[in-house]
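Chemist: I'd like to go over a predicted model; first the sequence, then the structure.
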Amino acid sequence: MHLSFLIHNAYGIGGTIRTTFNLASALAERHDVEIVSVFRHRDEPILAPGGDVRLRHLVDLRKDTPGYEGDDPEQERPATVFPAAEGRYKQYSALTDRRIAAHLRSLDCDVVIGTRPGLNVHIAQQARRGPVRVGQEHLTLSTHSAPLKRTLRTVYPRLDAVTTVTEADAATYRKLMRLPGVRVEAVPNSVPAPAVAPADGTGKWVVAAGRLAPAKRYDLLIRAFEKVVAQRPDWRLRIYGAGAERAKLRAQIDKRGLYNHVFLMGPANPLDPEWVKGSVAAVTSSLESFGMTIVEAMRCGLPVVSTDCPHGPGEIIDSGVDGLLVPTGKVDAIADGLLRLINDDELRKRMGREALARSERFDPARIAGRYESLFADLVARGALRGSLHRTRGALLSNAFRTKDAGRSALRRGRAA
């Protein structure tokens, strides 16, 4: 099959970019795969896709290059196709409307896959007839605003399929969106095996990673770790990531006197070498659309103590086997979960081995196989539908010809 992904900006860094590149690289081992980035703002991508995946762009935002289009007059005019309720709306314009439309009209492929709601709207409205149209949901339906949900409910029936990263979100789509004829499937994100040896469970480090954003609730993790330090001052916490909460978290660490135990490490890429320095991973989010960092830590051999927040963690962690799920927002529960693994070397190491083994189900080859089956079914369904349309058209045409021939014979009989 020829598969074409449409992504916001493949030259940045983020979960959607990582998982799209992972999936595309795995699919490229058996299929012809391209990634089309709406924007390009640097010469080379930070997270380059592997294999034979082709990468191209529609709008060039690289300043001081011959192709720079940041000052194109159409950039000043608002987008009318990309939905105004979508979070990235301000970055889109009449220029992106035109470029995306031209791309989708000319696209010759078997399957076109959008990777965010605004791009899925473009695909639903503008992709030419022929390719299977798939819209991926990398967040959750519940996080979208009411106006955006109304837009998706109106437009998504033109898609062939919507994929979510959790079964819980797929159930929400089926219940609330009313998408007759649209296949809704849950396919988790993929995470490749790390290129480093897994953690051995002896390092006295708890590791967390992700955006320093309110939803990650690192303030709770710091408070919980204060309780950990009271019992086990030989253990320390590293938090990797960047974001608006950094100064606030830094002040919290200093105020609680944890500057020798809790460290804000900044972003790291790749993160695998940092995971394996630790023995326990921590996730304290109030909401996760999936939980990429959970899988990344497990693939490095770390058991994860995670809040049982909506969607992702409960579908990844088998609590008590390869990690621990604790109540969301409860400092004491987070601290107790961490201490349970910190104080029991054998339990920690056993859960780490289980995490390593069970996380193989998220390997890109396995996830690509699930997508491959979905795409093949949709392509076959489209071919069957096209064949039925052609057969129906031929039958109607024959019927009209027969009817016309009968009318002509009747007219000739009357004339005689």
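Modeler: Structure received. Numbering: from 1, shown residues only.

Chemist: contacts and neighbour counts: CA atoms only from here.
Modeler: Fine.

Chemist: Contacts only, for the residue nearest to residue 210 when sequence neighbours are not counted.
Modeler: Spatial nearest neighbour of residue 210, excluding adjacent residues (C-alpha to C-alpha, 6 or more residues apart in numbering): residue 241 at 5.1 Å. Counting by C-alpha atoms under 8 Å, 6 or more residues apart in numbering, residue 241 touches 209-212, 264-268.

Chemist: Farthest-apart pair in the residues you listed, please.
Modeler: Maximum pairwise distance in these, criterion C-alpha to C-alpha, is 13.2 Å, between 212 and 268.

Chemist: Compare these two (neighbour count), which wins?
Modeler: Higher neighbour count among residue 212 and residue 268: residue 212, with 24 against 13, using other C-alpha atoms under 10 Å.

Chemist: Emit the ChimeraX select command for whichever of the contacts of residue 241 are buried.
Modeler: To isolate the buried members of the contacts of residue 241 in ChimeraX, using 16 or more other C-alpha atoms under 10 Å:
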select :209,210,211,212,264,266,267
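
Chemist: Output the contacts of residue 241 as TSV; include the columns secondary structure and distance to residue 254.
Modeler: What follows is those, written out as TSV (DSSP: H, G, I helix; E, B strand; the rest coil; distance: C-alpha to C-alpha, whole Å):
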residue	secondary structure	distance to residue 254
209	strand	20
210	coil	21
211	coil	20
212	coil	17
264	strand	12
265	strand	15
266	strand	17
267	coil	20
268	coil	23
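
Chemist: Comparison target below:
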Amino acid sequence: MVKLLYITNGIHGSGGLERVLSIKASYLAEHYNYDITILSLNDLKEPFYQFSPKIKFVSIDVSGNPLAYFLKYKRGIRDIIKSFKPDIISVCDDGLKGFILPQILKSKPPIIYERHASVSLNFNTANKGFFQKLKNKFTYFLMRWAATKFDKFVVLTNGNLKEWKDGNLEVIPNPLSFYPKELLQKTKLPKTILAVGSHSYNKGYDLLLQSWKKVNEQFPDWKLMIYGKKNPECKLVELSNQLRISSSVTFNDPIPNIEEAYAKAAMLVLPSRSEGFGMVLIEAMAYGLPCISYDCPHGPGDIITNGEDGYLIENGNVDEFANRIIGLIQNPENLLQIGVKARRNVKRYLPEHIVDQWDKLFKTLLV
């Protein structure tokens, strides 16, 4: 039995990383008989998503000033490794601290880094001052160097390969969360467009609202439903009021059974400025929804075949984004045909295909 330790920030959040970890770890425990422990930080809450009962959870306290934080982080992880004695470690942390683990673990089993986001997530791309650019370049240099110290550095898309040095890289995409065997027949096309993801600059909801203004002018009876953790600093409610579209836009909290929202929508839109993968794309496609996404770095371009099972829009082009939404609304037959192709094409991300790649990678490193 392979003993696998996952190290992550937390499992109580509603993001894509947490969802993917719940699917992947549970599948390895249930179908491949892995002995799995998940180590998280300051995480005493219940998981947002469901995990296999075979999985064990531990949490370490890393509060305090930066020095105290680092020392607790280092000591806590070393203690867990000493107690659990894993055969392999997989780091799921898109922050900077996860990169230092090969340096702080003196003697260790093979260690993998799972990169769930584009590099731009670590940088404030809205700030283009000279010193911020210099800091970003230096940080990126350190990240690329640190990435080479892992036994394997796993990214989600072929586009992500461009962000890192060659050598220990491997591409393994995310697995599907669900794939309904049958879809309920919709007697008429729902006049609802869906977006899913936490509020942040990176997710591009400010761009989406600008596009939606143009859509709303032509189709005032259509609704935009946004599900995701809210962030008042993004001022999205204020922006929707300024654009005079607030009556057609609803900001919802995240829900664990997001598939209910997919079942009630006509299409999904992803306005992100960058993505590690785009988990919501494959979930929506499983429900037969055409997806419109910016061709951002780097996930959507690997998932969507432009014009066949969805549309890729020039990154940041709000007018073209709006026009594609309008085009699908005006042509319901084309919308449905694209949705059928999307549902068929997304089968390549079923867990039995993706988790098998992880099993083979782990066992290769253990030889």
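Modeler: Arrived safely. Just so it is clear, the model here is predicted, and its values are computed rather than measured.

Chemist: Look at residue 237 of the first structure and tell me its secondary structure.
Modeler: strand (DSSP: H, G, I helix; E, B strand; the rest coil).

Chemist: ok, it touching residue 206?
Modeler: Yes: applying C-alpha atoms under 8 Å, one finds residue 237 of the first structure in contact with residue 206, separated by 4.7 Å.

Chemist: May I ask which helix or strand encompasses residue 260 of the first structure?
Modeler: Assigned by DSSP states H and E, residue 260 of the first structure falls within no helix or strand.

Chemist: Map it across to the second structure for me.
Modeler: The equivalent of residue 260 of the first structure in the second structure is residue 247 (alignment by TM-score structural alignment).

Chemist: same question, residue 3 of the first structure
Modeler: So residue 3 of the first structure corresponds to residue 4, using TM-score structural alignment.

Chemist: before we move on, the earlier item: ok, the residue nearest to residue 210 of the first structure to residue 2 of the first structure distance?
Modeler: Residue 241 of the first structure sits 36 Å away from residue 2 of the first structure, going by C-alpha to C-alpha, to the nearest Å.

Chemist: Likewise for residue 118 of the first structure?
Modeler: Taken as C-alpha to C-alpha, the span from residue 118 of the first structure to residue 2 of the first structure is 23 Å.

Chemist: picking up where we left off before, out of the contacts of residue 241 of the first structure, who's nearest residue 93 of the first structure?
Modeler: Nearest member of the contacts of residue 241 of the first structure to residue 93 of the first structure, counting by C-alpha to C-alpha, is residue 211, at 27.5 Å.

Chemist: what residues are up against the counterpart of that closest one in the second structure?
Modeler: Using TM-score structural alignment as the criterion, residue 211 of the first structure maps onto residue 198 of the second structure. Neighbour list for residue 198 of the second structure: 15, 227-231 [criterion: C-alpha under 8 Å, 6+ apart].

Chemist: top of those residues by neighbour count?
Modeler: residue 227 (20 neighbours).

Chemist: Now check the first structure for the residue matching that residue.
Modeler: In the first structure, residue 227 of the second structure lands on residue 240 (TM-score structural alignment).

Chemist: Spatially nearest residue to that match, not counting backbone neighbours?
Modeler: residue 209 (4.5 Å).

Chemist: do you know how far the one you found is from residue 152 of the first structure?
Modeler: Residue 209 of the first structure is 32 Å from residue 152 of the first structure, by C-alpha to C-alpha.

Chemist: go on, residue 248 of the first structure?
Modeler: Where residue 152 of the first structure is concerned, residue 248 of the first structure sits at a distance of 36 Å (C-alpha to C-alpha).

Chemist: Just tell me what residue 71 of the second structure corresponds to in the first structure.
Modeler: Residue 71 of the second structure maps onto residue 94 in the first structure, by TM-score structural alignment.

Chemist: Help me confirm that that match comes into contact with residue 78.
Modeler: Yes: using C-alpha under 8 Å, residue 94 of the first structure makes contact with residue 78 at a distance of 5.6 Å.

Chemist: Distance from stretch 8-17 of the first structure to the middle of the chain?
Modeler: 10 Å (C-alpha atoms, centre = their mean, to the nearest Å).

Chemist: Give me the contact list for that stretch.
Modeler: So stretch 8-17 of the first structure is in contact with 7, 37-42, 44-47, 115-116, 119, 138, 292, going by C-alpha under 8 Å, 6+ apart.

Chemist: In the second structure, what residue spans correspond to helices?
Modeler: 16-31, 66-84, 101-104, 130-147, 205-218, 236-242, 259-263, 279-286, 300-303, 318-330, 332-345, 351-366 (DSSP state H).

Chemist: rewinding a little: ok, now which ones touch the match of residue 3 of the first structure?
Modeler: 34-37, 86-90.

Chemist: about what we covered before: what's the distance between the residue nearest to residue 240 of the first structure and residue 166 of the first structure?
Modeler: Looking at residue 209 of the first structure against residue 166 of the first structure, where the rule is C-alpha to C-alpha, the gap reads 21 Å.

Chemist: cool, and residue 232 of the first structure?
Modeler: 36 Å.

Chemist: the more surrounded of these two?
Modeler: residue 166 (26 against 15).

Chemist: The second structure: which residue goes with that one?
Modeler: Per TM-score structural alignment, residue 166 of the first structure is aligned with residue 157.

Chemist: list the contacts for residue 262 of the first structure?
Modeler: Taking C-alpha under 8 Å, 6+ apart, one finds 222, 236-239, 253 in contact with residue 262 of the first structure.

Chemist: before we move on, what about residue 22 of the first structure?
Modeler: If you count contacts by C-alpha under 8 Å, 6+ apart, then residue 22 of the first structure has 49-50, 190-192, 364 around it.

Chemist: And the residues you listed, which is closest to residue 323 of the first structure?
Modeler: Nearest to residue 323 of the first structure among the contacts of residue 22 of the first structure, with distances taken as C-alpha to C-alpha, is residue 191, at 17.7 Å.

Chemist: Before I go, just wanted to say thanks for your time.
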